[in-house]
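Asks: With the sequence up front, the predicted model follows.
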Amino acid sequence: MSDQFYADARLYDRLFPGGDRAVAFYRAEADRHGGSVLELGSGTGHKLIPIAADGHPCTGLERSPAMLGEARRKAAERGVEVEWVQGDMRELDLGRTFDLVVIAANSLLHLQTSEELVGCLRSVRRHLAPGGRLVLDVFNPSVRMLALADGVRRRREASSYVDPDRGVVHVDVAETYDAAAQVTRGSWYFSSDTEADFLVAPLEIRSIFPQELPLLLSLGGLRLVERHGDWSREPFTADAALQICVCEPD
């Protein structure tokens, strides 16, 4: 589950600071479907806190204690009430239902086997209120990019960030792709000008291909009703970077 990668929540927020369009999309989905919202893999609350600020009763389930602690801090700072729950989406059992369940920012891809994925989706189905929806986003796998995952360490320029103590931090990544498992296994190396490799964190991410996704949802008791290729709700196409999916009980 790549626990070490999520052990420093503030580093995570510096590494992935954007996502305003994604936040706007999920806020609109919460308004569209109304009622209570559950986010699985809620991280530091980047999406759920704004949804709660709009007046929706919100629950965030997160496995990492560090991410959960930062989410609590940020919500308190903004004066927003969210129910934060430490837990694993593979073992979801909250004993109640929700009008909207969200699995954002590739969080579903930490589940590496089909059994884990289907089990999670079946649990989501049980947690949906009548008329409820699941909305998720995962990347659209690029065969070209997967083929480049050759284990060579390369600089990831887009991931450089400024740390208040270390200054500019550079990020290198070395990845390999296991085609049989559909899992990319990588090591992320964080270095400053004065401290090389002060953190080396593994990250493993599953790929879910476009024809595979509706089948997994169906096995989980869900049906894909909308699939967008970007946050402006353009139709999903072969070259889209994202698969943004709206699902309902089958």
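Replies: On my side now, so go ahead.
Asks: Every contact and neighbour count from this point should use C-alpha atoms.
Replies: Fine.
Asks: In contact with the nearest residue to residue 192 once chain neighbours are set aside: list those residues for me.
Replies: In space, and not counting its chain neighbours, residue 192 is closest to residue 169: 4.6 Å by CA to CA, 6 or more residues apart in numbering. Contacts for residue 169 (CA atoms under 8 Å, 6 or more residues apart in numbering) come out as 160-163, 190-193.
Asks: ranges for the helices of this protein?
Replies: Using DSSP state H, the helices of the chain run over 9-15, 20-33, 48-53, 65-78, 114-126, 143-147, 212-219.
Asks: elements contacting the first one?
Replies: Secondary structure elements in contact with helix 9-15, counted by 3 or more CA pairs under 8 Å, 6 or more residues apart in numbering; DSSP states H and E, are helix 65-78, strand 161-163.
Asks: For residue 127, see how far away the closest residue to residue 34 other than its chain neighbours is.
Replies: Nearest residue to residue 34, sequence neighbours excluded (CA to CA, 6+ apart): residue 99, at 6.8 Å. Going from residue 99 to residue 127 by CA to CA, to the nearest Å gives 9 Å.
Asks: So which of those two has more stuff around it?
Replies: Taking neighbours as other CA atoms under 10 Å, residue 99 and residue 127 compare with residue 127 leading, 23 against 19.
Asks: if I look at the more buried one, how far off is residue 177?
Replies: Plainly put, residue 127 is 33 Å away from residue 177 if you go by CA to CA.
Asks: try residue 60
Replies: Distance of residue 60 to residue 177, given as CA to CA: 31 Å.
Asks: Who has more neighbours out of the two?
Replies: When residue 60 and residue 177 are compared for neighbours, residue 60 comes out ahead with 25 against 22, by other CA under 10 Å.
Asks: Assess the claim that that one and residue 44 are in contact.
Replies: No - contact status for residue 60 versus residue 44: not in contact, 9.5 Å apart, counting by CA atoms under 8 Å.
Asks: also this one, for the comparison:
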Amino acid sequence: MQRDPSPSGNEPSGKWFQDWFNHPFYLRIYSHRDRDEAARCVQTILRLTDPEGTASQGLTVLDIACGAGRHALELRKLGCRVTANDLSPYLLEQARIEAERHSLDIRFTCRDMRNIDERASYGLAVQLFTSFGYFEAPEDDRIVLEAVHRALVPGGKYVLDLINPRHLERTLVPHSVRRSGELAVEETRSIEDGRIRKDIIITSDSGETVSFTESVRLFQPDTITGMLSEAGLRPMSIAGSYHGEAFDPLNSPRLIIISGKD
């Protein structure tokens, strides 16, 4: 999730993700998102999109908003041919370093997700860890879905991983304070105008303090499946967690929609 840093307390500009995802503190406060979680998520995705387990070797995959490459690396380890895209040069560089360290051949591209321009190039596109709904205008989200549709081959599949709004409303923690290594992290959360907003204040032991705001649109299942259908992506199934359980509207933490291009 993300928006522009706003240390002055002013309203974020709507491009919070450009600055926050390029800040070294981002990876440090989310260090609990580890390789084991990524591996479990990828294995679930491949099982749900390819029940017979025959397609991963050589499958062309686009990882949209790949971040530091946790999922891209796991997909490559399983034999997929992976293109990993992100807007953040910093996160892409961290992903490249990890790929080189593990001798994994991954293609990296640095683009706004609205500007993905490949046509009929991928058998699978994934967009994971709440990396959809950043933009202020809903039309921009539709542009992303249309770009995904163009990028997929006929019969290709798209996995979109979102927060389940009803579960979030029940379990939201409005305020928390924690430590991540030498960083003190204070987080304030609220749901405003159909978006989940998180205000973050980070203070290092050396005394440096920075502030950021994350803001992501929340999607009800009927709304996002309708948007997918309008973009030519036919919803096929919905999972409720990275373990792949069937979606429960009240209790599932995630809203993971698998759709296909006919």
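Replies: Alright, I've got the coordinates. Note that the coordinates shown come from a computational prediction; the quantities given were computed from them, not determined experimentally.
Asks: How close are the two chains, by TM-score?
Replies: TM-score of the superposed chains, computed with TM-score structural alignment, normalised by the length of structure 1, equals 0.85; 235 aligned residues with a CA RMSD of 2.2 Å.
Asks: picking that back up, now, of the helices and strands packed on helix 9-15 of structure 1, which is deepest in the fold?
Replies: Comparing the helices and strands packed on helix 9-15 of structure 1 by mean neighbour count (mean count of other CA atoms under 10 Å), helix 65-78 ranks first with a mean of 18.
Asks: Which part of structure 2 matches it?
Replies: Aligned by TM-score structural alignment, helix 65-78 of structure 1 corresponds to residues 89-102 of structure 2.
Asks: Give the equivalent position in structure 1 for residue 229 of structure 2.
Replies: For residue 229 of structure 2, the aligned residue in structure 1 is residue 218 (criterion: TM-score structural alignment).
Asks: residues contacting that match?
Replies: For residue 218 of structure 1, the contacting residues are residue 250, by CA under 8 Å, 6+ apart.
Asks: one more time with 6 Å
Replies: Applying CA atoms under 6 Å, 6 or more residues apart in numbering to residue 218 of structure 1 gives no contacts.
Asks: swap in residue 46 of structure 2?
Replies: By CA under 6 Å, 6+ apart, the contact list for residue 46 of structure 2 is empty.
Asks: ok, for residue 203 of structure 2, nearest residue in space, not its chain neighbours?
Replies: residue 209 (4.3 Å).
Asks: Isn't the one you found up against residue 201?
Replies: No - using CA atoms under 6 Å, residue 209 of structure 2 makes no contact with residue 201, being 7.0 Å away.
Asks: okay, the two: which has more neighbours?
Replies: Using other CA under 10 Å as the criterion, residue 209 of structure 2 and residue 201 rank with residue 201 on top: 19 against 14.
Asks: which residue in structure 1 lines up with that one?
Replies: In structure 1, residue 201 of structure 2 lands on residue 189 (TM-score structural alignment).
Asks: Quick check: its match vs residue 90 of structure 1, distance?
Replies: 28 Å.
Asks: Specify the residue positioned farthest from the middle of structure 1.
Replies: residue 194 (32.0 Å; CA atoms, centre = their mean).
Asks: Not counting sequence-adjacent ones, nearest residue to the alignment partner in structure 2 of residue 122 of structure 1?
Replies: Per TM-score structural alignment, the equivalent position to residue 122 of structure 1 in structure 2 is residue 146. The spatially closest residue to residue 146 of structure 2, leaving aside those adjacent along the chain, is residue 231, at 5.3 Å (CA to CA, 6+ apart).
Asks: burial measure for that neighbour, as a count.
Replies: By other CA under 10 Å, neighbour count at residue 231 of structure 2 equals 19.
Asks: same deal with the one 4 residues further on?
Replies: Other residues within reach of residue 235 of structure 2, judged by other CA under 10 Å, total 20.
Asks: Contact partners for it?
Replies: 258-259.
Asks: again, 7 Å this time
Replies: By CA atoms under 7 Å, 6 or more residues apart in numbering, the contact list for residue 235 of structure 2 reads 225, 228-229, 257-260.
Asks: List buried residues within the residues you listed.
Replies: Among the contacts of residue 235 of structure 2, the ones that count as buried by 16 or more other CA atoms under 10 Å are 225, 228, 257-260.
Asks: could you redo those residues as TSV and give each row distance to residue 251 of structure 2?
Replies: TSV is the format used below for those (distance: CA to CA, whole Å):
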residue	distance to residue 251 of structure 2
225	19
228	23
257	16
258	19
259	22
260	26
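Asks: counterpart of residue 99 of structure 1 in structure 2?
Replies: That one, residue 99 of structure 1, aligns with residue 123 by TM-score structural alignment.
Asks: what's near enough to touch that match?
Replies: Residue 123 of structure 2 touches 59-61, 152-153, 156-157, counting by CA under 7 Å, 6+ apart.
Asks: Any figure for the gap between it and residue 22 of structure 2?
Replies: 30 Å.
Asks: With residue 78 of structure 2 instead?
Replies: Counting by CA to CA - residue 78 of structure 2 and residue 22 of structure 2 are separated by 28 Å.
Asks: tell me which residues in the longest strand along structure 2 are buried?
Replies: Longest strand of structure 2, by residue count under DSSP state E: strand 152-163. For strand 152-163 of structure 2, the buried set under the neighbour-count rule, 16+ other CA under 10 Å, comprises 152-153, 156-163.
Asks: Trace residue 110 of structure 1 over to structure 2, please.
Replies: Using TM-score structural alignment as the criterion, residue 110 of structure 1 maps onto residue 134 of structure 2.
Asks: no no, residue 39 of structure 1
Replies: Match for residue 39 of structure 1 (TM-score structural alignment): residue 63.
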